[in-house]
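Colleague: kindly return the folded structure for what I paste below:
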Amino acid sequence: MTSDIQSSPFIKHLASSDKRTRDHALDSLRTFLSGRSQIEELDLLKLWKGLFYCMWMQDKPLNQQRLARDLASLVEALQKDVVLPFLDAFWKTMAREWNGIGALRMDKFLYLIRQYLHASFRYLSHNTWSDTTAVDHYISIIETTPLNAKDMKIPNGLRYHVLDIYVDELEKVAGEKVEEMPLERLLEPLRKLEKESKTKAVREAARNALRDERVRRWMGEESEKGESEDEEMEEGSGDEWGGIED
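Modeller: Now for the predicted structure:
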């Protein structure tokens, strides 16, 4: 597989500023990947290194966003046994390359990560999240790389970004079918970070994500706003003005 990728021009053509060239390259890559029922981890990592530098070389915000969405759409073309290894290679690549991205290129990679988190949740939501083995495997991937609680080699910047968008992308995928989500399992990486991270700011970021209004609503809890309003009413109930006494 590696030699096939290395000898094919479609990887570098994905970064072309010409839409027709870029679309043709994406179609070629999609066809290439969809025909494989198994791809070795090393080959996936090499593939993702190439895709990473395609994004690196892509200029103009609209082209960058289009490429990010196109790359995320590859998940839908993969055969079942390739999806999770492909996503695992994506996260490992983002963690490995994160510190070298730099401020000028960061926005497009943040957008790519958002697109991939969304594509991951959308894949898991197929058949109403019923493939618990796939859900468990993906949560393990998340806990091992982007939201790893203890490995200091994982950049905190990556952790913060994933924590920042995690609930957003769950909400987009779940829509009005929140009750179908295996919510407790999906939130485990956040709970683990809140308890086990060695960095106070990471623990706080995880705590804030778990206290998000939407999460509290999904869990059947009252919002903090509602609770504080109730407390204020209770505190003030004894001081209510009763009018002028005779």
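Colleague: for the rest of this, base every contact and every neighbour count on C-alpha atoms.
Modeller: OK.
Colleague: tell me the contacts of residue 159?
Modeller: Residues in contact with residue 159 (Cα atoms under 8 Å, 6 or more residues apart in numbering) are 146-147, 202.
Colleague: name the member of those residues with the most neighbours.
Modeller: With neighbours taken as other Cα atoms under 10 Å, the top of the contacts of residue 159 is residue 147, carrying 28 neighbours.
Colleague: excluding chain neighbours, what is closest to that residue?
Modeller: Closest residue in space to residue 147, ignoring its immediate chain neighbours: residue 159 at 5.5 Å, by Cα to Cα, 6 or more residues apart in numbering.
Colleague: just residue 112 next, same as before
Modeller: Nearest residue to residue 112, sequence neighbours excluded (Cα to Cα, 6+ apart): residue 68, at 4.8 Å.
Colleague: sec struct for that neighbour, please.
Modeller: State at residue 68, reduced to three classes by DSSP: H, G, I helix; E, B strand; the rest coil: helix.
Colleague: surely it meets residue 107?
Modeller: No. Using Cα atoms under 8 Å, residue 68 makes no contact with residue 107, being 11.2 Å away.
Colleague: report how many residues lie close to residue 184.
Modeller: If we define neighbours as other Cα under 10 Å, then residue 184 has 10 of them.
Colleague: another sequence for comparison is provided below:
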Amino acid sequence: MDSGPISGAAMAKRLASCSSTTRDRAIRLLSSWLPSAVASLSDAELAKIWKGLFYCVWHSDKLPAQLALINSLSSLVVSLDPPSSLRYFDAFLATVRREWSGIDQLRLDKFYLLIRKFVNRSFAFLKKHGWNREMLESFVAVLKEKSFLANDKFQANGVNFFIAEVFLDEMSGSLPVAPEIFGLLLDLFVRVLERTNDRVLVYKIRVNVFEKLVECGGKFLGGESDELGKIAIVLRLSEKFLMSASDPETVQGNRKVLFGLRDGFLKLEKDFEKSGLEIAFENVDSGNVASENAGEGYSVSSDRPAKKRKKTKVSSDGGEKRAGGRKIRKNCRLLLLKVTARTSQVMAVRKRPR
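Modeller: The predicted structure follows:
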């Protein structure tokens, strides 16, 4: 490989080369070249590099070589500085969406693996930086604007479907985290359910994200140690789904799904209240989004507040009687009068000669 500075276009060309030797050399160089070069690369140049990386994966045939390549590419999400990492992830999503419709069935599995690894490494990146709120919101914005609710014409629904399918599985490796952090990530899927007209995507999110959380919550109540289940209970998502389903801007066809999810989480929350269990979070990653106690550990009890007793009044003879007793007796007298009048009418009809 030539010595001296390498331009983005030259790197992209080498990455997409038909020669495996040229591609391998370019990949080895990429991990040391990109961290110092990415800041000076324009979005167009970064897009060219990612197109080269896409075809580098495309040409990779043997499974061990595919795994090594995909691990190398996804690890850059963690090793790059935060702004560069987000640009790198953004360009990855844009490229995969643009090229998705051209992927044949034989190559589909390795691109599924590529997406899975990038989602996993994105969570590792967020955890490495302490779940910083600004980074977390930027990551969610990239997923929402460049994938789930992307305003492009690419036929890439499969990318969204697969991210929804693997999201919780890949997130579980970064647990435990404070519930507030997890809530910010789940907000992405709630917003998608409010806005998307893609019925398949609605189904994928419902089943693979929220119904799976309800299932995890049930496992926790059943005695299993399940971090996702604990978070699903504590976040009280039933309230969020009720507001989303009632939002006038929510897609009409999605309201039934949102109300159904509200019912599922409400049942889970009520079961927790009856269980007598306590949920504790200790030494969780709280970033700068959680409550002030989250980083040190906090707990949530299922104990329900005692029901308020009705006020009582003291009767003239010193005994107690419930407030409103006079009203109840009055209603009973009115009901008795109605029944008596109705009975008299029936008896009069029976005595009438035929």
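Colleague: that older thread, could the contacts of residue 159 of the first structure go into JSON lines alongside secondary structure and distance to residue 227 of the first structure?
Modeller: Below are the contacts of residue 159 of the first structure laid out as JSON lines (DSSP: H, G, I helix; E, B strand; the rest coil; distance: Cα to Cα, whole Å):
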{"residue": "146", "secondary structure": "coil", "distance to residue 227 of the first structure": "33"}
{"residue": "147", "secondary structure": "coil", "distance to residue 227 of the first structure": "30"}
{"residue": "202", "secondary structure": "helix", "distance to residue 227 of the first structure": "26"}
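Colleague: the lengthiest helix in the first structure packs against which elements?
Modeller: Counting by DSSP state H, the longest helix found in the first structure is helix 103-125. Counting contacts by 3 or more Cα pairs under 8 Å, 6 or more residues apart in numbering; DSSP states H and E, helix 103-125 of the first structure is packed against helix 41-57, helix 61-72, helix 74-77, helix 156-174.
Colleague: helix/strand/coil for the most centrally placed residue in the second structure?
Modeller: Residue closest to the average C-alpha location in the second structure (Cα atoms, centre = their mean): residue 186, at 2.9 Å. Following three-state DSSP, residue 186 of the second structure is assigned to helix.
Colleague: what's the counterpart of it in the first structure?
Modeller: Mapped onto the first structure by TM-score structural alignment, residue 186 of the second structure lines up with residue 187.
Colleague: list the contacts of its match.
Modeller: Applying Cα under 8 Å, 6+ apart to residue 187 of the first structure gives the contacts residue 210.
Colleague: which bit of the first structure covers stretch 83-95 of the second structure?
Modeller: The aligned range for stretch 83-95 of the second structure is 81-93, by TM-score structural alignment.
Colleague: gap between the matching stretch and the chain center?
Modeller: Taking Cα atoms, centre = their mean, to the nearest Å, the mean C-alpha location of stretch 81-93 of the first structure is offset from the chain mean by 12 Å.
Colleague: what's the mean deviation for that stretch versus the second structure?
Modeller: Compared with the second structure after fitting, stretch 81-93 of the first structure has a mean deviation of 0.8 Å; criterion: mean Cα distance after the TM-score superposition for the first structure.
Colleague: show me what counts as buried in that stretch.
Modeller: 82-93 (16 or more other Cα atoms under 10 Å).
Colleague: kindly check the end-to-end length of stretch 124-140 of the second structure for me.
Modeller: The straight-line separation of the ends of stretch 124-140 of the second structure (Cα to Cα, to the nearest Å) is 14 Å.
Colleague: what residues in the second structure pair up with the longest helix of the first structure?
Modeller: Mapped onto the second structure using TM-score structural alignment, helix 103-125 of the first structure spans residues 105-127.
Colleague: next helix or strand past the strand or helix carrying residue 203 of the first structure?
Modeller: Element membership for residue 203 of the first structure (DSSP states H and E) is helix 200-210. Next helix or strand after helix 200-210 of the first structure toward the C-terminus (DSSP H and E): helix 213-218.
Colleague: can I take it that residue 300 of the second structure is in a helix?
Modeller: No. Residue 300 of the second structure: not assigned to a helix; according to three-state DSSP it is strand.
Colleague: and for it, nearest residue in space, chain neighbours not counted?
Modeller: Excluding the flanking residues, the one nearest residue 300 of the second structure by Cα to Cα, 6+ apart is residue 279, at 4.9 Å.
Colleague: quick one: neighbours of that neighbour, just the number.
Modeller: When neighbours are defined as other Cα under 10 Å, residue 279 of the second structure has 16 of them.
Colleague: mind checking the SS state of it?
Modeller: Of the three states, residue 279 of the second structure takes strand under three-state DSSP.
Colleague: helix or strand for whatever residue of the second structure lines up with residue 30 of the first structure, which one?
Modeller: Using TM-score structural alignment as the criterion, residue 30 of the first structure maps onto residue 31 of the second structure. Using DSSP H and E, residue 31 of the second structure sits in helix 20-37.
Colleague: check which residues of that helix are buried.
Modeller: Buried residues in helix 20-37 of the second structure, counted by 16+ other Cα under 10 Å: 23-24, 26-27, 30-31, 34.
Colleague: of those residues, which is the nearest to residue 114 of the second structure?
Modeller: For the buried residues of helix 20-37 of the second structure, the minimum distance to residue 114 of the second structure (Cα to Cα) is 15.4 Å, reached by residue 27.
Colleague: list the contacts of the closest one.
Modeller: The contact partners of residue 27 of the second structure, by Cα under 8 Å, 6+ apart, come to 15, 69.
Colleague: again, only using 6 Å
Modeller: Neighbour list for residue 27 of the second structure: empty [criterion: Cα atoms under 6 Å, 6 or more residues apart in numbering].
Colleague: tell me how far it lies from residue 76 of the second structure.
Modeller: Distance, residue 27 of the second structure to residue 76 of the second structure, by Cα to Cα: 12 Å.
Colleague: okay then, goodbye and thanks.
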